[in-house]
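Visitor: I need the structure of the sequence given here:
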Amino acid sequence: MIKTYLKTAFRSLVKNKGFTFINVLGLALGLAACMLIVFYVFDELSYDRFNTKVDRIFRVNNEVKFGGNTNSYACSPAPTAAALKADFPEIEQVVRFRNRGGNNVKKGNQDIREEKMIYADNSIFDVFTLPMISGSKATALTAPNTVVINETTALKYFNKTNAVGETLTFNGNQPYKVTAVIKDIPKQSHFNFDFFIAMPGLDESKEDAWFSEDFNTYVLLKAGANANKLSGKLTDFFRRRAGPQLAGLLHLTFDKFEQSGNYIKLYLFPLKKIHLESNIGSELGANGNIQYVYIFALVAIFILLIACVNFMNLSTARSSNRAREVGVRKVLGSPRKYLIAQFLTESILVTLFATVIAVLAAWALLPLFNQMAGKELEITRQIVRWILPALLVIVIIIGCLAGSYPALYLSAFQPIKVLKGTISTGFKGGVLRSFLVVFQFAISIFLIIGTLVINNQLKYIQSKDLGFNRDHVLVVYNLWALGEGAKTFKQEIKQLSGVESVSISGALPTGGTRNATSFFKDQVLDQKRAVTSQEWTVDEDYIKTLKIKMVSGRNFSAAMRTDTAGLIINEAAAKLLNFKDPLNQTLYTPADNMLTKMAQFHIIGVMKDFNFKSLRDNVTPLVFLYGQDRGAMSIRLKSNNIPLLISQVGTKYKELGKGQQFNYSFMDNDFDALYRSEQRMGQIFITFTSLAIIIACLGLFGLTAYAAEQRTKEIGIRKVLGASVSAIVGMLSKDFILLVFISIVIATPLAWWAMHNWLEGFAYRQNIQWWVVALAGAGAIAIAFVTISFQSVKAALTNPVKSLKSE
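Guide: A predicted model of the protein is given here:
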């Protein structure tokens, strides 16, 4: 029986090649797109799951409201880890990280810049799953000046994985002994470092400073421990531990501190949620966004639904062509269940063909998708093991769902009505088909509006006046590696033709290491007269090089020695300080982590606010200090021969740095990198929106063909009576165009609501413009009309004699 079903189904599909082609193509495109998105979603959801204790690992986050600002950090004070383990028996182990940036590592005569370095406690191996190739977990990071490296790094520097006992030299004169080699950390990790340096070698890790939050702290709970209950205890824990230092610093108790509206809260955040649900200060790497996972999962479902809708629409639309087949079969005694089985077999067979094509297409398109998504997805044995059974289930489910209505609809025909020719045919009267067409195009219009809004926001980001000029600025990193030669380097670069101005600074508006501190309006350190602010060390040329505008006062001057105690604040800081005139006012700030010394500064200028963080955030207080922080050099260019100038800068850097690696970038590219996830999202959105529209149009194309076929005689009569081609095209098109209009009415408010919520994530955003909705609607109508017109014109141009002869 099954063999007969398959043979009959195959013959039917071959006989109706056009129908089969459209359905197979539509389903294949939908399934291929769905598979690619599923790969992306599963990759995003798999972060940190390689850790065997992932459900018991939590990071200690820190939320602070003080000095007019509320900030959240993925770090906590140095003594937090040890104190937590001592105070809470439900904590099995703790570990700290301290990110101090990269170092130069010597390999032969070459110095290689390595950025993936971090200080870590030896307990890292008890908390995280980091398999060792060689070395001992018990002692790997217990002694100062020791380091654990990964497999790739061991091969890079020593051409072997058993590198225990070897020595690496950092920054020309700092020897570090390799005590262990671990396997490379999986890419699906919220942190991914090549070097783990022993924490005992870092003096600040031993300080009892409760108001200096620099250490990423993780806790491993004992099995069965209640994380929520423990998290609720951490605020009181911090009050108890840090209370004496708060009293010494501000002469306050925590009760009075909080009565004024300030607070400091510690809380636990699950390891498995960090990648997708955490984007706060001091993260150990760039995280994803759970919103994008939801969005792409929804897009995948939409595309698959559109493909299934096509199948149902085309199958019911061609029902008249098979009505007599069903009637004859029923007269000959075929039960309805056999007819249903026959049509479901055809549906599953089409789905199977489409799935095979979809798998091949997804495999072929994976490299392109990786490029768009910034991923390194690959089809591994593990993926094959779960995807093959999943695809088999999908074939059955989609085949049955997509073929269920046609099967039930066709098998329900009454033989007498069929053979008398009284079965209603054509597009008219197909309420379900009309609903499905509306559904398809509503989804397509929703995606079109979403794509236009995303692109509009990205263009707004690119064109917005940030308050500084990022164009034609070359950034050279690691100036500290030049030592005192950095000053000479700056002077020599200034002399190059094509250089407008040069600045050396510790921070840049496009990212990098930054410090935050609190400034007080008096020595009493009154918390009500404080501002928490970013603190950047810059030179006298910084403002000129980045073309930051001054509101009042003046810039730093190398000729004025007192400027080392001067400050330039931005408008946001001036507003919170609330001085009648901020110029020449005095501010105080802690001079060490233990808060035992205070530094005194006076305000010499106020600069206009500029966006030094993502446009998702409002501009917060910022203070410039005058000094020589050799973090990076910004070079404003005015040359037409940029490659030559870069070569000259690189040559001078290597001369003064004695072979140090020359690293540079352009500030506008660094700015674009801040929004790379949005740019990738935009590209993927455009691609899959286009696929959704193509699949929807395939269905509309097929429906139009059947509608025209079923009205062949009517068209012939109208032409004989003098109807023009345009009149016939209009007649065949109006029903479909009306459905597209209905789709616009349904999709527009839903799309506006969804994209409005997405834009809420940006402090600076472009509102949804009326023309976006108009353009999406007009585009959908135009696409639908072109699709319909192809078949309509073809039908309208048919010889009426041939039409009237047709049966």
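Visitor: okay, CA-based contacts and neighbour counts for the rest of this
Guide: OK.
Visitor: between the two ends of stretch 531-547, how far is it?
Guide: 26 Å (CA to CA, to the nearest Å).
Visitor: name the element the spatially most central residue of the chain belongs to?
Guide: The chain has Ser677 as the residue nearest its centroid, 4.0 Å off, counting by CA atoms, centre = their mean. Element membership for Ser677 (DSSP states H and E) is helix 676-710.
Visitor: before we compare anything, build this one as well:
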Amino acid sequence: MFQNYLKLALRNLWKSRLFTGLNMLGLSLGLTVSLLLFLYIKDELAFDRYHRQAEQIYRVNLAVSFDDKEEKWATAPNIIGPTMQEKIPGVKQQVRFLKHNFGESAFITTGEKKFVEKSLYWADSTLFQVFDLPLVQGNPQTALEKPNQVLISQRTAERYFGNENPLGKDLKVDNRTTLEVTGVYADFPDHSSFDANLIGSFATEKWAYKNLSWSNASFETYVLLNPQTQPTSVERQLDKLIKQNVPEENRYYTAYLQPLTDMHLHSEDVAHVYTQKIGDPQQVRILVVLAFVVLVIACINYMNLSTARSQQRFREVGINKALGASRSLVARRFYIETAILVLLSILLSIALLEAFLPIFNSLASRNLTAHAVLSPEVIIGLVLTGTLVTLIAGSYPALYLSSYAPKNLLQTNFRANTGAGLFRRSLVVIQFTASIVLVISSIIFYQQLRFVQHQKLGYQPEQVVAVTTVAAESKTQIDGLMNRVRSLPDVVEVSRAQTFPASGGSGRSLRKNLQSSEEFKMTTNHATPDFVQVLGLKLIAGKTLPSIPKDAKDTTVQVVLNRKAVAFLGYTPENAIGRKAYGLFGDNNTEIVGVVEDFHFENFHQPIGGYAFHNANTESYRYLLVKLRTQRLTQAMSQLENAFSESMPQSAFEYTFLDQYLNNLYQTEQRTAQVVLVFSILTILVACLGLFGLAAYAAEQRTKEIGVRKVLGANEFQLVTLLSSDFLKLVGLAFLIASPLAWWMMNEWLTSFAYRIQISGWVFVAAGLLALLIALLTVSSQALRAALMNPVRSLKSE
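Guide: Alright, predicted model coming up:
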């Protein structure tokens, strides 16, 4: 019996090749898109869960208060970890990390080779007791036990030493510290938050290892709790320890624990995070909704075509029942037919996944593999989806038609009285509502990103290059480099600086006077006087920083503030000149010498805050900021590299263009916009496949009506309009539903930006017209085909 049903099902599918092909293509495309997005989401949720003790590992974060505003920091004082392990019973172990030079690149030399290393960390020897870090070479018990020891990743070992055994080799860091390679660890997996290429022993940094403090919050600290220990209990005990050891007037923070498994997707509002792999929960939510919408649209598309096609089989079902077929046998036959089509669609979707995965990896900057499709979660999801689609899509012919008596099914007027038409129209509205929402979202995504990229920053990052100079062996080297760079024909101006806008800085607090307890958070940057010309800042009052002679013993610090900081002090820019900036560098020794116009020194998610350039010797100059002419950029960079190599032969040449650095700040948003745009197009394609099938069905059902109208004088335009108008009305209704929904969704997304666009009405009009145009082209192709048919052929058919 089953074999007979299988033959009949395959015969019916082959007989209706157009509908079978549209059904398979639409459903398989929807499944492919959903699978791709599901693999991406699964990868995001899997971050850091590969550690065996992941559920018991927590990062110690700080909640910091400045200017009545709360901030979260991923770093804590270096004393907190050891104190927690000693004083809190539930803390089994702790490990501290310190990023080299607070996040700056390290210059590594080994023999004659020179490298720039962006990911050098210092860590406690307890690292192996907390995290799973398998060593390919070396002993985890002793690898980080002593000062001047370092572990390197497998990839880094190959880059530094090729096929040589790296154990026992020496690495020189910044031409100052020599480290011995004591181990090689397996590369971190892609879904790891840790991105260290080198991990040195924490004891090497003596100032951090020996000078324990409750104030300098520069260290990422992780604790391993006993399985029975509640993190809230540890937090309460930690709070008591802080109150016991930190005087109230110096207690600028409280501490809390963040689970390791939450770090990747829930650190977007946490500052001073070491890793670059910070996920975006909003992006994941968007992609979850997108995956669900695409799958629903594909299923709706399938159900639409299936119910439309099944209505042509009233007579077939009636004859079968008249010949004695029971309701269950008829239902089983339709379910088998649907199951075969769904199974073929799933197999096709897996093949499409293999083909599209490299493109998706490039689009989303991932390294997903098709092997992940074989995971239990994906297989179970496919089985459930296939079963659900089979049960729902096959339910109309299997249950609804099989329930009627044969005499009803054989009546021609019975078809007009069924509710399938209303059901299909409702599904078309849902499909196009989702499609229009996605189109509107894509346009607004790109509008906001374009606004961010073209917004006036208040300074000029174009053609400014930041060259790292931390490996300089002496001031003489730096002076020689600056003189050589200034002499280059394509160099406009040169300055030295601790950092550059959007790349951080030192955090300090500004007060209105000595008695005031109100603090204003400031970002400070140690710079030479030429920073105004190099960055193209607008000096609105006073002058730039003075040059301090070598023999100067004056302890007064000069600062140039931005307008925002001056406004906090209650001065106009002109009145601020010569005033004191209390709290920045002591109580009464900081003089305001200049005021610059506000500029965006953070990304556009954050409002402009306080900023100060200063000449205090509290931080070193880490960068050479060089303003280049735009005409011969390639030649200018070649000359700059030659000057650097001749002046600092022991250091590798590392540089960053400020405008490229700024663009990289919005990579997450750019990837989201690209993914949404591409899958919006695919979603519309799936919806149009369904619309094409329904238009073909409608034209087929109205063949005789079209013939009669043509005989009575109707022209092709009138017939196309007749057949298309019903579908275009449905798309119009979808537009009315989608517009407020899309406005609400995108307005919520835009609230994450301190500086944002205003949503324009033309976006909705354009999306609506686009949907109508696509629907018109899809439907009119079938309508025109029907209208051009010879009426003699139309009228002779029963």
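Visitor: the residue nearest to the centre of structure 1 matches what in structure 2?
Guide: By TM-score structural alignment, Ser677 of structure 1 lines up with Thr668 in structure 2.
Visitor: over to Ala796 of structure 1?
Guide: Aligned partner of Ala796 of structure 1 by TM-score structural alignment: Ala787.
Visitor: tell me, how many residues neighbour the closest residue to its match other than its chain neighbours?
Guide: In this structure, Ala787 of structure 2 finds its nearest non-sequential neighbour in Glu716, 5.5 Å apart by CA to CA, 6 or more residues apart in numbering. Per other CA atoms under 10 Å, the neighbour tally for Glu716 of structure 2 reads 18.
Visitor: state the distance from Glu716 of structure 2 to Ala698 of structure 2.
Guide: Counting by CA to CA, the gap from Glu716 of structure 2 to Ala698 of structure 2 is 16 Å.
Visitor: next: Ala766 of structure 2.
Guide: 28 Å.
Visitor: so the residue mapped onto Leu728 of structure 2 from structure 1, which of the three states?
Guide: Correspondence of Leu728 of structure 2 to structure 1, assessed by TM-score structural alignment: Ile737. Following DSSP: H, G, I helix; E, B strand; the rest coil, we place Ile737 of structure 1 in the helix state.
Visitor: got the contact list for Ile737 of structure 1?
Guide: Ile781, Ala784, Phe785 (CA atoms under 8 Å, 6 or more residues apart in numbering).
Visitor: map the second one onto structure 2.
Guide: Using TM-score structural alignment to pair residues, one finds that Ala784 of structure 1 aligns to Ala775 in structure 2.
Visitor: list the residues that contact that match.
Guide: Cys688, Leu691, Phe727, Leu728, Val731.
Visitor: could you export those as CSV, including distance to Pro231 of structure 2?
Guide: Shown next, in CSV, are the contacts of Ala775 of structure 2 (distance: CA to CA, whole Å):
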residue, distance to Pro231 of structure 2
Cys688, 52
Leu691, 55
Phe727, 58
Leu728, 58
Val731, 53
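Visitor: of these, which pair is most distant in space?
Guide: Using CA to CA, those span at most 12.4 Å, a distance reached by Cys688 and Leu728.
Visitor: Leu703 of structure 1 pairs with which position in structure 2?
Guide: Mapped onto structure 2 by TM-score structural alignment, Leu703 of structure 1 lines up with Leu694.
Visitor: hmm, Ser306 and that match touching each other?
Guide: No: Leu694 of structure 2 is beyond contact range of Ser306, at 9.9 Å (criterion: CA atoms under 8 Å).
Visitor: looking at those two, which is more packed in?
Guide: Of the pair Leu694 of structure 2 and Ser306, Leu694 is the one with more neighbours under other CA under 10 Å, namely 26 against 22.
Visitor: returning to that earlier point: and the helix holding Ser677 of structure 1, which residues are buried?
Guide: Of all the residues in helix 676-710 of structure 1, those buried under the rule 16 or more other CA atoms under 10 Å are 677-679, 681-686, 688-710.
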